[in-house]
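A.B. asks: Predicted structure and sequence below. I'll ask about it afterward.
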Amino acid sequence: MAPPPTIRLHPDDGVVIARATLLPGTPVADGVVATERVPAGHKVAIRPIAVGEPIRRYGQIIGFATSPIAPGQHVHVQNCGMGDFDKDYAWGVDAKPTANFVPPATFQGIRRPDGRVATRNYIGILTSVNCSAHVASLVADAFRKNPFTGDNPLADFPNVDGVVALTHKTGCGMTQNEPLALLRRTLGGYARHVNFANVVVMGLGCEVNQIGGLMQEQKLAGRLRAMDIQTMGGTRKTVEAGIAFVREALADANRVHRETVPASELMVALQCGGSDGYSGVSANPALGVASDLLVQHGGTVILSETPETYGAEHLLTRRAVSREVGEKLVALMRWWDEYTAREGAEMNANPSPGNKAGGLTTILEKSLGAMAKAGSTNLVDVVNYAEQVTKKGFVFMDTPGYDPVAATGQVAGGANLVCFTTGRGSVFGCKPAPSIKLATNTPMYTRMQEDMDVNCGTILDGDESVQECGQRIFDLILRVASGEPTRSESYDFGAAEFAPWVIGATM
């Protein structure tokens, strides 16, 4: 039996979501028919909504009517806008003990000498400044498989996943306070990342972000090799030295083996990009189920993208393990209000043109759907961008909403795997952490199947429950953590997406 043409998410909602494009006359609720064309994933009113009245989805306010809305009308940017309303933070009222699975699930991970567990085994080349980016890329290119000739310089090192250069556009022309500290914290997190067997950092020599300062501030002495082009004697000599380092490191890195380890060793970054009106209905809630399962097995999930949690933070503070943790989240929202005002922007500018074309109207609506990725367990900590995550469970990290910048911060914080939901069809990778792509709807999954790992559109199609899809995602997380390649890895995504948050003046 075919599913109904619309989805109602909560009894208090005044709108429903179109499963497919609705034409005038299509029944959308008891006694209500569409009075105009409503695109797939968009909202249609099922009762009259007066000017200024709240519009609810998920049982929560997503905006206010800017003109009278009749039953059957398309509800979107033409008649729904932002407005102020009181939020009840209700610190910790929904926090509850987490039920743990005994024995926990396991995967085949790589146990490092310090006891940490990796999901991949890379050799990393970091750069202190953009001026050394090309040199670092030349070194990595010497070990890249040629897709046309089949030549593979790593053929004799089957336990090494690759050599990756992570370059960026900053490191100089920056103020030596918060911007520099943030960059160094990001690079330090990558230098320590469990998925790197060995790391070299390359600089120019005269940049603001001096390698010596980076190593001292981040306590990296003994953890990585350092080279700067000016001291080494130029490009050729630095490339030769870099290649020699990698060749030396390969034999050591290849000695690893996978062993059975508990799922508590997993730290998963939760991401969404190219979101649509289905994101909060299918892929995000299903990922939320997988997140709950991982936490119940002792693992960690990291929700980020602060501007895409804006307006829904009061639902997370209810799950905070303490008022202090909840207040840290609210303080981040105030900082972003001030930051966007200072830059002459507004938080509601966040939904992209693609988001809006997919049915998302306001940042409130986007945030309510985005936070579903984090499931229902307690919020145990709130950390700054690229700060090391040390707590087990659900953690929030402050990041921008821009996916590469957000994921870079999460991986710097220790995430050894990424789950990325998308409705419009984002392509993405995040070396050294594998990235699983979750499609919100079947048409996009079918169109972009070579880039998507999981079709969550089965929920919309009526073929699978949110719980069943979430279990399927959790099972895939364990397989990918054990070495199964993802779609983005098959295309070698993950180096160009390295994007530290650039904050402050460029001088």
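C.D. replies: Structure's in. What do you need?

A.B. asks: all contacts plus neighbour counts: C-alpha atoms, from now on.
C.D. replies: OK.

A.B. asks: which outside residues touch stretch 10-17?
C.D. replies: Defining contact as Cα atoms under 8 Å, 6 or more residues apart in numbering, one finds that stretch 10-17 is touched by 6-9, 28, 40-47, 49, 55-60, 75, 277.

A.B. asks: residues of that stretch that come out buried?
C.D. replies: Under the neighbour-count criterion of 16 or more other Cα atoms under 10 Å, stretch 10-17 has 13-17 buried.

A.B. asks: And stretch 58-78, by the same measure?
C.D. replies: So stretch 58-78, judged by 16+ other Cα under 10 Å, has buried residues 58, 60-66, 69-77.

A.B. asks: adding another structure so you can compare the two:
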Amino acid sequence: MSVNTVKSFLQIHPDDNVLVALQDLPKGQIIVWNGKEIILQQDVHAKHKFFIDDLEVGGMVLMYGVLVGKATDFIPRGGLMTTANVHHASQDYAYRKVNYEWQVPDISQFEGRTFNGYHRTDGRVGTANYWLFIPTVFCENRNLDVIKEALYNTLGYAVTDKYKQFTEQLLEAYQHGEDISSFSAEGLAPAAPQKKRVFKNVDGIKFLNHQGGCGGTRQDSALLSQLLAAYADHPNVAGITVLSLGCQHLQTQSLLEDVKSRNPSFDKPVLIFEQQQSQSEEQLIKDAIRKTFMGLTEINKAERKPAPLSKLCVGVKCGGSDGFSGISANPAVGYTSDLLVTLGAKVLLAEFPELCGAEQNIIDRCVNEPTAGKFIRLMQEYDAQAHAVGSGFHMNPSPGNIKDGLITDAIKSTGAAKKAGTSPVVDVLDYTEPATKAGLSLVCTPGNDVEATTGKAASGATLILFTTGLGTPTGNPVCPVIKVATNTALATRMSDIIDIDTGAIIRGEKTIEEMGVEILEYCIRAASGEVIPKAVLLNQDDFIPWKRGVSL
């Protein structure tokens, strides 16, 4: 689908029986569609949908060419789709052998292109060069925080604390007897390092604070160990410091075994400090800082070097979605995905609760029956877990999603799946499984923004394209996250967190394909360290392990 003319409404797929408002449309306006007049029965705000024909109770609602809901009341032609007159519905799905073919995009302008990355000894290439601190248990979080403050402030990784400046100016105004009820300090510095980085080839020092490692089930600790091992093995990580209490469920030896099991050729420096074997907490912290500093001097010797685009592994994610997500940002990122796949790179699509309604299309794209079967099994097991506690994938849309036009989960999901483009599905990965095949892979994660990005990085994503219609500040400790806005109003209002604006698609000024090319160009620059995504500049290092419970 391409949008290249200014329109006030859009039919996404020829089979759809609803139209999407691209701008606010007043009640009573006459819409002419395929020779018939549609009189709007209510005000229709931008991003919302109205019906082309009358729909009886139980009638099927079609969007993106698939079933996304059923009418719970009679809906007249021109009626607004709401949660009161439509409920979630999606088609059944099963493996069926089809000869799937896709339209391979033209990659001539990207052939021979490279990015400047960090080459690891196992052949992978990182888009960043990080030192990583890993606690084996939540008891070490405070020690991590102390170390983080010391290293960040001294080595130039802390960002300018404009809010501290604001509070200091507020205090000064208060002490001088000024009215502070509407106080607004001017000229605060934007987010930026407080001082020049000491180690120019170390892009950051990252800390994986978490609440696990003990006190839960042994299965929880085992899964956390696999997750932490995946982060230690990540291509963007060059060295690791492990802090352990000593008595916790997740023993350091188990973590090291998981690292070696994941990557037998793992050869990064690993520093281990166990508090119960230390002389004192102070000594533990000083030793960890000193030896980590020495490690930083070593990984600083690495330099960026050219690598083919096939070495990229890009995760695609959406969060804070709106009614434009499936029309602008997601399909644009989908075209980027198709370009990357054609170039021999890896693309990762996660968020299984947000594939509800898109299953059959995905199954038909799987390269073989075992791949399709694994996807079906993981989807059904996950959905069964949700139903067992009185929930279900149909309860995924948030109040913000619904307010901005995503009335059912199937509407949200079919639009979300557009991020994966149209290429074949070459692999299906369970949580923390590494991506090893070039092409599009599915990764089993929740829809939760941070749990999903955490899992996507664990499977090896070295960049994440994150689309949003409402705005979200989510980032990741080891994988740069690039924010792609669905509309210009958001990109303007939240310019401090948005990197790319796809609103030109809605206005008809650019096609999806043109925007997809621009997004890939940005990815190449970000992978080379030439541009720093906003989430990275803000040290937005979100990390939430998934315990395999119900999380939508």
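C.D. replies: Okay, I see it. Just so it is clear, the structure is predicted and the values come from calculations on it, not from any experiment.

A.B. asks: returning to that earlier point: take the buried residues of stretch 10-17 of structure 1 and keep only those in strands.
C.D. replies: 15-17 (DSSP state E).

A.B. asks: Nearest to Glu327 of structure 1 among those?
C.D. replies: Closest approach to Glu327 of structure 1 among these (Cα to Cα): Val15, at 32.0 Å.

A.B. asks: What's the average distance for the helix or strand that contains Val536 of structure 2 when superposed on structure 1?
C.D. replies: Taking DSSP states H and E as the criterion, Val536 of structure 2 maps to helix 534-537. Mean deviation of helix 534-537 of structure 2 relative to structure 1 after superposition (mean Cα distance after the TM-score superposition for structure 1): 1.5 Å.

A.B. asks: can you pull the buried residues of that helix?
C.D. replies: Those would be 534-537, for helix 534-537 of structure 2 by 16+ other Cα under 10 Å.

A.B. asks: Pull up the aligned stretch in structure 1 for it.
C.D. replies: Mapping helix 534-537 of structure 2 onto structure 1 (TM-score structural alignment) gives residues 487-490.

A.B. asks: Repeat that for stretch 503-517 of structure 2.
C.D. replies: Using TM-score structural alignment, stretch 503-517 of structure 2 pairs with 457-471 in structure 1.

A.B. asks: for stretch 481-493 of structure 2, same thing?
C.D. replies: With TM-score structural alignment as the criterion, stretch 481-493 of structure 2 aligns to 435-447.

A.B. asks: repeat for stretch 294-301 of structure 2
C.D. replies: Going by TM-score structural alignment, stretch 294-301 of structure 2 lines up with residues 248-255 of structure 1.

A.B. asks: who touches that stretch?
C.D. replies: With Cα under 8 Å, 6+ apart, stretch 248-255 of structure 1 has contacts from 121-123, 157-160, 197-198.

A.B. asks: Just the buried residues from those residues, in PyMOL please.
C.D. replies: Per 16+ other Cα under 10 Å, the buried members of the contacts of stretch 248-255 of structure 1 correspond to this PyMOL selection:
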select buried, resi 121+122+123+157+159+160+197+198
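
A.B. asks: rewinding a little: name the nearest of the buried residues of stretch 10-17 of structure 1 relative to Leu183 of structure 1.
C.D. replies: Taking the buried residues of stretch 10-17 of structure 1 together and measuring to Leu183 of structure 1 by Cα to Cα, the closest member is Ile17, at 41.7 Å.

A.B. asks: ok, now how distant is that closest one from Ala269 of structure 1?
C.D. replies: Noted for Ile17 of structure 1: a distance of 28 Å to Ala269 of structure 1, by Cα to Cα, to the nearest Å.

A.B. asks: Now do the contacts for Ala99 of structure 1.
C.D. replies: Gln296.

A.B. asks: Tell me which residues of the match of stretch 503-517 of structure 2 come out buried.
C.D. replies: So stretch 457-471 of structure 1, judged by 16+ other Cα under 10 Å, has buried residues 457-460, 465-471.

A.B. asks: And stretch 280-296 of structure 2, by the same measure?
C.D. replies: 284-285, 288-289, 292, 295-296.

A.B. asks: Repeat that for stretch 116-129 of structure 2.
C.D. replies: Here stretch 116-129 of structure 2 shows 116-120, 124-129 as buried, counting by 16+ other Cα under 10 Å.

A.B. asks: Same check on stretch 154-171 of structure 2?
C.D. replies: 155-160, 162, 166, 169-170.

A.B. asks: before we move on, back to that, hmm, which two among the buried residues of stretch 457-471 of structure 1 are most spread apart?
C.D. replies: Leu460 and Gln471 (16.5 Å).

A.B. asks: Next, the contact list for the equivalent of Ala438 of structure 2 over in structure 1, please.
C.D. replies: By TM-score structural alignment, Ala438 of structure 2 lines up with Lys392 in structure 1. Going by Cα under 8 Å, 6+ apart, Lys392 of structure 1 touches 295, 298-300, 380.

A.B. asks: the strands in the stretch 151-300 of structure 1, which residues?
C.D. replies: Remark: strands assigned in the stretch 151-300 of structure 1 by DSSP state E, counting those that start in this stretch are 162-166, 196-203, 225-228, 258-262, 267-272, 300-303.

A.B. asks: mind listing what Pro4 of structure 1 touches?
C.D. replies: Arg19 are the contacts of Pro4 of structure 1 under Cα under 8 Å, 6+ apart.

A.B. asks: Please tell me how far it sits from Val200 of structure 1.
C.D. replies: 56 Å.

A.B. asks: Could you do Asp114 of structure 1 as well?
C.D. replies: In terms of Cα to Cα, Asp114 of structure 1 sits 19 Å off from Val200 of structure 1.

A.B. asks: In which helix or strand does the residue mapped onto Leu332 of structure 1 from structure 2 reside?
C.D. replies: Taking TM-score structural alignment, Leu332 of structure 1 has Leu378 as its aligned residue in structure 2. Under the criterion of DSSP H and E, Leu378 of structure 2 resides in helix 369-388.

A.B. asks: Packing partners of that helix?
C.D. replies: helix 359-365, strand 425-429 (3 or more Cα pairs under 8 Å, 6 or more residues apart in numbering; DSSP states H and E).
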